[in-house]
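A.B. asks: Sequence plus the predicted model coming up.
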Amino acid sequence: MQRYLLTIILLLGAIGTMAQRGEKAISPQQMVKDIMALEADSMQGRLPCTLGETRTVAYLTARMKALGLRPAFGTSYTQAVPLVAIRSQLPQAITITSPEGIPLEYQAGTDFSVWSPTTQPTVSLKNSPMVFVGFGVTAPESQWDDFKGIDLKGKTIVVLINDPGFYNNDTTLFKGRAMTYYGRWRYKFEEAERRGAAACLIVHDDAGAGYPWSVVNGHTNNKEFYIDDPALENPRCIVTGWLTKSAAVSLMEAVGYRLTDLMEAAAKPSFQPVDLRCSFSINIKNEFTRGQSHNVAGYIQGSKYPDEVIVYSGHWDHLGFGKPIAGDSICHGASDNASAISWMFAIAQGFQDGPAPERSILFLSPTAEEAGLLGSSYYVQHPTFSMKKTVAMFNTDVFVFIGKFRDVTITGPGHSELDGMLRDAAATQGRYLADDPTPENGMFYRSDQQPFLKAGVPALFAKGYIDNIELGKEKTAQVNADYWKTVYHKPTDRFTPGVSKIDGVYQDAILFYRLGYKLANSRTVPKWMRSSEFYVER
């Protein structure tokens, strides 16, 4: 027996040593090289369906080959993602007819930002009855239904952004100020389509949306990418978009209501849809072009359970060219999201040089995240590994290059047992878990983990964020605020050698290698928390 135990101890020690060898293979110098290559001028901001994509995909493919990863799509590292770009040309004024038959005009861009998610060349709504449906939410697990007994066919619904708990800070409603998926604009458009509404207009609010009107207005008369699907030929909800809060106040007053009263009513389970007794009319011309973008992925085959997989993900796309700053118009996207690709490749190197994982490991770099998570959505619909066999998904996005952190901030905590597993892994680095400081922004639903969540796969989006070792919490918060204001989605998103620090990204690569290594060499299947809106039995 003693000899048997000694053998086991020696074996475990050897495995631990091999795992450390995997960690030692993670190179911060190579991570910098990957970031610098992807944010370079020659990549032209990595916009899908451009020369920038061609060069980016070539680089990613070459790196996956060099890492010794297996092609994830047959003999190819790339998965073609059919896209269509639709530009909806709006009339200057949009008309709403009051109960008295008086036309009320609102200005495109100033009051409204709408578009038409269809390949129909012309779209016309005439006198579509308008209904206020609160937050536009149906959540059986919360005993919540904003559509009680109403037929929405052919009607235009007006909905509030976010979800009920946000506006009155009631932690007993959904998750209080923390946005759930029900609060996202995407869910509201999806629900409008499911219920046959002709149009869906969301009332914008800076705090509730998590971004100012200028972000929303960027859609006005500009092209939107969609997965090219026959469903685009004839959707039921043919107009989607937003109206400003001031426009909503004006509209409600014109039809005899106060927006504040409607918002108060909407935050109660007893809410009933409100017929606004007015109608919405609009004519839109659509121009569209079809193209093909690509997801890029490679994998390491599991030694014992090759059909089970853990996914690491970081999207490759960015915005192409933008408004010039100091003569530079290229949106380089060093933090968003070249940093995450360097993180992903570093982890891949660790797995290649460490012990062979018992489960397979997929390294996925989706396209068109910035356009609405299109590449990851397409992969989930056409996966290499079954979603039922996808054990967990680790995604990351937007590292700030300011060094190491004491914290690991989970964006969207409380969904699955992965939180506890991450806490254990973080403890090995002397780090603690922290919650997202601005959960009302819904960042958890704004990156590529979301399609996996909807497909029933537990996912984590976590990184060092709020407690930089050198700066402390207060200064870190100031730096982060400055990043979102002056760097995010701008040409200033660059990596500057000697100034930008890679060690925080490196620190998180080690962390997620450890977490993935442990999960890949176990029979653990992370379970959902029943409180999650994505809960399924596993």
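C.D. replies: Yep, that arrived. None of these values were measured; they are calculated from a predicted model. Numbers count the residues shown, from 1 in each chain.

A.B. asks: hey, let's count contacts and neighbours off CA atoms from now on
C.D. replies: Noted.

A.B. asks: contact partners of stretch 336-347?
C.D. replies: Outside stretch 336-347, the residues that touch it by CA atoms under 8 Å, 6 or more residues apart in numbering are 26-27, 30-32, 34-35, 38-39, 64, 312-318, 363, 365, 396-399, 488-489, 493, 505-506, 508-510, 512-513.

A.B. asks: hold the first one in mind and look at this next one:
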Amino acid sequence: MKFLAPALACLALVACGPTDTTIGSAVEAPADFMPNVRTGNIEAHIRFLASDYLQGRDVGTDGYEIAANYVAAQMQLLGLEPAGDNGGYFQQVPLQDVTADAAYNSLSLDGETFAQGDRVYISTNPSLPEASVTAPLVFVGYGVSAPNRDHDDYAGLDVAGKIVVIVNGVPGGLPSEERAHHLSSTTKRNLAAAHGAVGMITVTSRTDEQMRTYANGTAALPVTSLTPATGPSSRDQIQVSAEVGATLGARLFEGAEMSLEDVRAAMSDEENPTFPRFELPHSVSLQQRTISEPFTAPNVVGMLRGNDPELADEIVVLTAHLDHIGTIHDHMRGRGGCRSNDGEDSICNGAVDNASGVSIMLETARAFMQQGTPRRSVLFVALAGEEKGLLGSEHFARNPTVPADAIVANVNLDMPVIVYEFNDVVAFGSEHSNLGPIATRAAARMNIEVSPDPIPEQSIFVRSDHYNFVREGVPSLFLMTGFSSPDPRWDEGEGFMGFLSTHYHRQTDQLDGDLEVLFDQGAKFANINYLIAREIADSDERPAWNDDSFFGNLYGQASE
């Protein structure tokens, strides 16, 4: 369903108005103001957004459209200016459900053709409905360029017009966030495209049977992607991408200076790893066809204009993703849907993920409107398609509805786990910019500590919507409830990790069930979020990357 249910849309426009006097414009307030977000407001938003009527808010469904209308209505009631497209609150994100054409896709090597699922999987290409390439092969190791770590798999190689062959993984010894960045298939594809390659083959360790199961199973389902309307993509250059299993991968190295087995051994040597790179004595033909069903889903955008003549044109962006993963039925439509089934319940309501974040963002906006116009302008954005791969934030960050060079910071709210009383918060990205000390000072005003990343192995900094702003050079923070609690049942991460293991992306992430959502903790989190955003918006100092930040040095020039 790609259209709005009119009756419920009307309900969303009037439901759950503010519990206090409607605010039409912000007022002046003292600098030492302490916010006091109402618990009832947090509860009211979450109850609507996590209602069964919204059917899990999957993008492309009526439920998501109703949620978007609700957020737009709340922004209007608060007095935020519409800041989407065409003078409204919506920015339509161009999306498509894409599926690989298994009957067409293939890889040909030395006169033998391997069909989709026969030791090879040819990926969809959202940018090109159909493409074929025939080119020589060049092995480029992991396909990683990390000059700050004295590692560059492309150094001295000419891959222009060729198909690069890479193996899964990254060099050892990288910090977790850098490792996650380099491990990303998008990063590897972008790098190959920048060097002029026209195709990419990733050699996996899967057996022939595992490749067949993968290609004919989950990988055969539709996946939601942006359309070319978002802008240029490395997929324009890397026309066909493929994954091959271990046996076909070994054949690509036949007759080369090293076998695949020897290459893997050299790269994984614990004492003295080496990273061979060389041309392979084969030419390969790859062809792909992608079947597309386009649709749109809105980001919801509201603006509070600043009052400082010198700073009002600078914009602090607050974000929270509005979508969730829908129902069991939606999973049949594509990857990443509601997978489990808890009895008769087929809906993944997403009360914590991320109705909580959107509710906190709306109440942060209310605190601004009630307690004083900031010096800088503040933009509030409820994002579409996070669950499909950070799609709404990518489209907005690349095509903002405000001048791109005006965006100076992003604070992102994704799944505040408000199911336990928390003593601390984690501000991912705080070590990368001068936003870190701001977060520490703001939390301290609420007697809350900012703790270091408690799960660095998860590389969370590159896994939520703020990362698309980082890629555009914008210093960013991502706030999360911490691992410390005064209740020993939830201390030392038991509250957070318990939610992940029991309720995350399951039907039990809902209200009035076994999960107890603590609305007072949502209000506390909103107070902290307001204080952070307020200091960023009012500070004399413009947000800036730290000199030693990996991401600042990699992307910071984009904002200059």
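C.D. replies: Nice, I can see it. It should be emphasised that the depicted structure is a prediction, and the values quoted were computed from it without experimental measurement.

A.B. asks: just to revisit the earlier point, among the contacts of stretch 336-347 of structure 1, the buried ones, what's the ChimeraX command?
C.D. replies: Listed next is the ChimeraX selection for buried residues among the contacts of stretch 336-347 of structure 1, using 16 or more other CA atoms under 10 Å:
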select :26,27,31,32,34,35,38,39,64,312,313,314,315,316,317,318,363,365,396,397,398,399,488,489,493,505,506,508,509,510,512,513
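
A.B. asks: Show where the biggest helix by length in structure 2 falls in structure 1, residue numbers please.
C.D. replies: Of all the segments assigned as helix in structure 2 under DSSP state H, the longest by residue count is helix 519-538. Counting by TM-score structural alignment, helix 519-538 of structure 2 lines up with residues 502-521 of structure 1.

A.B. asks: Which position in structure 1 pairs with L390 of structure 2?
C.D. replies: Checking TM-score structural alignment: L390 of structure 2 goes with L373.

A.B. asks: For that match, which non-adjacent residue is spatially closest?
C.D. replies: Of all residues not flanking L373 of structure 1 in the chain, D448 sits nearest, at 5.7 Å (CA to CA, 6 or more residues apart in numbering).

A.B. asks: Quick one: neighbours of that neighbour, just the number.
C.D. replies: By other CA atoms under 10 Å, 31 other residues sit near D448 of structure 1.

A.B. asks: Repeat that for F278 of structure 2.
C.D. replies: With other CA under 10 Å as criterion, F278 of structure 2 counts 15.

A.B. asks: gap between it and M497 of structure 2?
C.D. replies: Using CA to CA, to the nearest Å, F278 of structure 2 is found at 44 Å from M497 of structure 2.

A.B. asks: hang on, the earlier thing: roughly how far does whatever residue of structure 2 lines up with the residue nearest to L373 of structure 1 sit from N190 of structure 2?
C.D. replies: In structure 2, the residue equivalent to D448 of structure 1 is D465, according to TM-score structural alignment. Using CA to CA, we find D465 of structure 2 at a distance of 19 Å from N190 of structure 2.

A.B. asks: ok, for G176 of structure 1, nearest residue in space, not its chain neighbours?
C.D. replies: Residue nearest to G176 of structure 1 in three dimensions, not counting chain neighbours: G165, with 4.1 Å by CA to CA, 6+ apart.

A.B. asks: ok, now which ones touch S329 of structure 1?
C.D. replies: S329 of structure 1 is in contact with F321, G322, K323, P491, counting by CA under 8 Å, 6+ apart.

A.B. asks: The last one should be in a strand, yeah?
C.D. replies: The reference is to P491 of structure 1. No - counting by DSSP: H, G, I helix; E, B strand; the rest coil, P491 of structure 1 falls outside a strand, being coil.

A.B. asks: residues contacting the aligned partner of it in structure 2?
C.D. replies: Aligned counterpart of P491 of structure 1 in structure 2: Q507 (TM-score structural alignment). Listed by CA under 8 Å, 6+ apart, the contact set of Q507 of structure 2 reads C338, S340, N341, D342, D345, S346, I347, C348, N349.

A.B. asks: Which elements pack onto whichever helix in structure 1 runs longest?
C.D. replies: Using DSSP H to define each element, structure 1 has its longest helix at helix 2-24. Packed against helix 2-24 of structure 1 by the contact rule (3 or more CA pairs under 8 Å, 6 or more residues apart in numbering; DSSP states H and E) you find helix 339-353, helix 503-520.
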